[in-house]
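1. Dropping the sequence and predicted coords here.
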Amino acid sequence: MAEAVLRDHGADLGGARRGRGWTNATWLTDDLVIRVASTPGPADLLRERRLAELLPVEVGYPPVVDAGVRQGHEWVLSRRVTGENLEEVWPSLDAAARARAVEQMWERARHVHRVDVAAAAPHARSRSPFFPGSPAEAAAALDRLVSAGGLAPAQAKGLGQALDRFWAALPGAPVALNHGDLCTPNTLWHDGEVVALLDFEFAVIAPIAIDLNEVVKLAFGPGDPAGRAPLQAAVRRVAAAALDAAGGPDVLVGYSIMLEMWVLAHELAADDPDEADRANAAAMLAAFAEGDGGHFAPLLAP
């Protein structure tokens, strides 16, 4: 299907190569990128295409050439933006470049957050798959993690108390359009700068704590302290400007807990789990269960 669409648009297939992506199949030519839904039927690509029309140019989203449905599969063809996947180049970046990349990721995300909510809502997800939609759903997810051996009962109790504070604070948090999966794999890097945010299929209307959590985790999550320390000053600046608009510490921590719950449940159920992801999620949850802000405590302390 990808080959047929590319041929229809006169693309040279000689240098086409498979791209990254775990929810859609992606191929890249010198000038074009095509994403095809992995399964037939309703998907996120055509909805994302409509949402992309609302994004400010500062986001850097690639220009869309065409989109449609072929053999039941949604597809979107876009211009290829010059750059490298930030996750792939991250190991080669020095501390200053990493700090610059994080701040520039957030600056582009801020332009996403200023999109008119009423205009974006019909084209964003009604809810993110990463976060329970109610206290009852969150409590049931915690129970399942205990049953699967991912959490101790005492940890689930501590996390439940943190989530009680989240649900209490959530109604007072302003909402905006979030990227919904703001991370280095969805970021393009070129000549020492972030040039684009990609893949808005998980975009959702919610407090911007959803996006802020991803940035904070880069600097304050588990991992090599020496590697994360240089990022912390940059993320402190981001959080100082954004935390109140994100709903405050309880909202930020709540979204972080629920995301790590999703990661841990996913890896526990996987046939070939990512052991690093599973270990990091378990470590994040164990720390949050203590009730003092967990790995984010150094950032959130007065």
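-> The structure has been received and is ready for your questions.

2. going forward, measure contacts and count neighbours with C-alpha atoms only.
-> Fine.

3. Quick one: list the elements packing against the top helix by length along the chain.
-> Longest among the helix segments of the chain by residue count, using DSSP state H, is helix 249-269. Other helices and strands packing on helix 249-269, by 3 or more CA pairs under 8 Å, 6 or more residues apart in numbering; DSSP states H and E, are helix 135-147, helix 153-169, helix 209-220, helix 275-288.

4. here comes the other one, which I'd like you to weigh against the first:
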Amino acid sequence: MADIANIDRNQDDPAEQISAVLQLAGISQVGKIERILSGGMNQVYIVDDELVIRINDGRDGRTFERESKILKTIKGRVKVPEIVFSDFSQTQMPFDIMVLKRIPGQPLVSEWSTLNDSQRRVYIMRICDELRKLHGLPLGDIRELGEETPWATRVEQYIEECLESASQDEQIDHQIVLFLKEYFSVNKRELQNPCQQVLTHNDIHFGNILVSNGELQALLDFEYSGICPIDFELAKIINFCFTPGQYVEKKLERHYDKPMPDVLKWFMEFYPELFQQRSLAVRQRLFLIPEILWGFKVAYIPKVSSDRDRSDAISPEELIQKLQMAYDRFHYVFGEQFPHIKNEASP
């Protein structure tokens, strides 16, 4: 049996770590342990096809703990995984822990390329149904999950920080940064527009949708969730629909190398309320400024795969492709035909 007191997150064998987690959770030792995600701040394991264990090193601030509170609060009202144990004290283990019941199914990202349009449309309808339930939760139940600083102030500060950082980054097109700074300066007052505040997921993409046999099983990964204007949810969906490749593993990129306008069209069909905010086009452009800047920055970072070391230099072909995608996203968001978004002038 693992010695909990002597577990080292950086050195111990994963099996030893998981054994220690199960011991802490009071769960009997089991057999098969499969790692399904390893990178950044998170490690994710499946144990005997019955449990999912998520380990986080705590560098994410308190988002991991907040996600746990959100899942416990909305369980039974929105399709989400059930937490059976969590610990964020880091007093008995040197990392944050979440143990969840495993839900049978697979991420929609793995299945999408095999579906016809009729099947795809049904899945988007199912996603919209769950988002409506999420957005419809009484704020009194989740108010404690909000932030003390007003949302518009936090977002404005974040965009300003992104622009300032980009202005000092020689790898990002200087003219685009100047344009975005000017656009933000002229239109940032639109962030203060009255808008329905709801609990949003803020990371809707096909990797975070669990499905099985044509049914949506669960929404996953609420680490970016928060109380936000309802149209902030739309910005993340738009970004995914235009650059789906950045949300998938390298082995799946060939299925997601083009924008998916039909997906956005189906979101508009099944959840039109997302598209009805005043000054919608201006607000969406403001929300997407950090994503546009990140597209240029990440273009210089090679995408890691199982047969490629992190230290490998990016190839010229990959760099050109990713830079082109970054420019395309900029022209898409600020173009005259921002799809499905009314291009109204800022008053």
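-> Thanks, I have the structure now. These figures come from a predicted structure and were not determined experimentally.

5. Would you mind reporting the TM-score between them?
-> Once superposed, the chains reach a TM-score of 0.80 (TM-score structural alignment, normalised by the length of the first structure), with 294 aligned residues with a CA RMSD of 3.5 Å.

6. hmm, back to that, I'd like to know which of the helices and strands packed on helix 249-269 of the first structure lies nearest to A43 of the first structure.
-> Using CA to CA as the measure, helix 209-220 is the one of those that comes nearest A43 of the first structure, at 21.9 Å.

7. Check which helices and strands the helix or strand just after the closest one sits against.
-> Counting by DSSP states H and E, the element after helix 209-220 of the first structure in chain order, helix or strand, is helix 225-242. Packing contacts for helix 225-242 of the first structure, counted by 3+ CA pairs under 8 Å, 6+ apart, involve helix 95-113, helix 209-220.

8. Just name the most buried of those.
-> For these, the largest average neighbour count (mean count of other CA atoms under 10 Å) is found in helix 209-220, namely a mean of 24.

9. what angle separates it from helix 275-288?
-> 100 degrees (axes from the mean of the first three to the mean of the last three CA atoms, to 10 degrees).

10. Now do the same for V112 of the first structure: its match in the second structure.
-> With TM-score structural alignment as the criterion, V112 of the first structure lines up with L134 in the second structure.

11. I figured its match hits V78, correct?
-> Yes - counting by CA atoms under 8 Å, L134 of the second structure does reach V78; the two are 6.2 Å apart.

12. Whichever residue in the first structure pairs up with F179 of the second structure - how many residues pack around it?
-> In the first structure, F179 of the second structure lines up with G158, judged by TM-score structural alignment. Neighbourhood size, G158 of the first structure [other CA atoms under 10 Å]: 18.

13. Which residue is the nearest non-sequential neighbour of G158 of the first structure?
-> Spatial nearest neighbour of G158 of the first structure, excluding adjacent residues (CA to CA, 6 or more residues apart in numbering): A289 at 4.3 Å.

14. do L300 of the first structure as well
-> P249 (6.7 Å).

15. Check the alignment and tell me where that neighbour lands in the second structure.
-> Using TM-score structural alignment as the criterion, P249 of the first structure maps onto A281 of the second structure.

16. mind checking how far the aligned partner of S225 of the second structure in the first structure is from E48 of the first structure?
-> In the first structure, S225 of the second structure lines up with A203, judged by TM-score structural alignment. Separation of A203 of the first structure from E48 of the first structure (CA to CA, to the nearest Å) stands at 8 Å.

17. Between these two, which contacts overlap?
-> A124 (CA atoms under 8 Å, 6 or more residues apart in numbering).

18. Next, count neighbours for the match of S225 of the second structure.
-> A203 of the first structure, neighbours per other CA under 10 Å, totals 26.

19. what's near enough to touch it?
-> Applying CA under 8 Å, 6+ apart, we find A203 of the first structure in contact with 124-125, 128, 177-181.

20. C183 of the first structure now?
-> By CA under 8 Å, 6+ apart, the contact list for C183 of the first structure reads 214-215.

21. What lines up with it in the second structure?
-> By TM-score structural alignment, C183 of the first structure lines up with H205.

22. for D31 of the first structure, same thing?
-> Per TM-score structural alignment, the equivalent position to D31 of the first structure in the second structure is E50.

23. How about its match, nearest residue that isn't a chain neighbour?
-> Nearest non-adjacent residue to E50 of the second structure, counting by CA to CA, 6+ apart: R102, 5.1 Å away.

24. Please tell me how far the closest residue in space to F184 of the second structure that isn't next to it in sequence sits from E190 of the second structure.
-> Leaving out its chain neighbours, the residue that sits closest to F184 of the second structure by CA to CA, 6+ apart is L286, at 6.6 Å. Separation of L286 of the second structure from E190 of the second structure (CA to CA) stands at 9 Å.

25. In this structure R329 of the second structure contacts P290, no?
-> No - R329 of the second structure lies out of contact with P290 (CA under 8 Å); the separation is 11.8 Å.

26. Which one of these two is surrounded by more residues?
-> R329 (21 against 18).

27. The closest residue to V263 of the first structure other than its chain neighbours - how many residues pack around it?
-> Nearest residue to V263 of the first structure, sequence neighbours excluded (CA to CA, 6+ apart): A281, at 6.4 Å. Using other CA under 10 Å, A281 of the first structure has 25 other residues around it.
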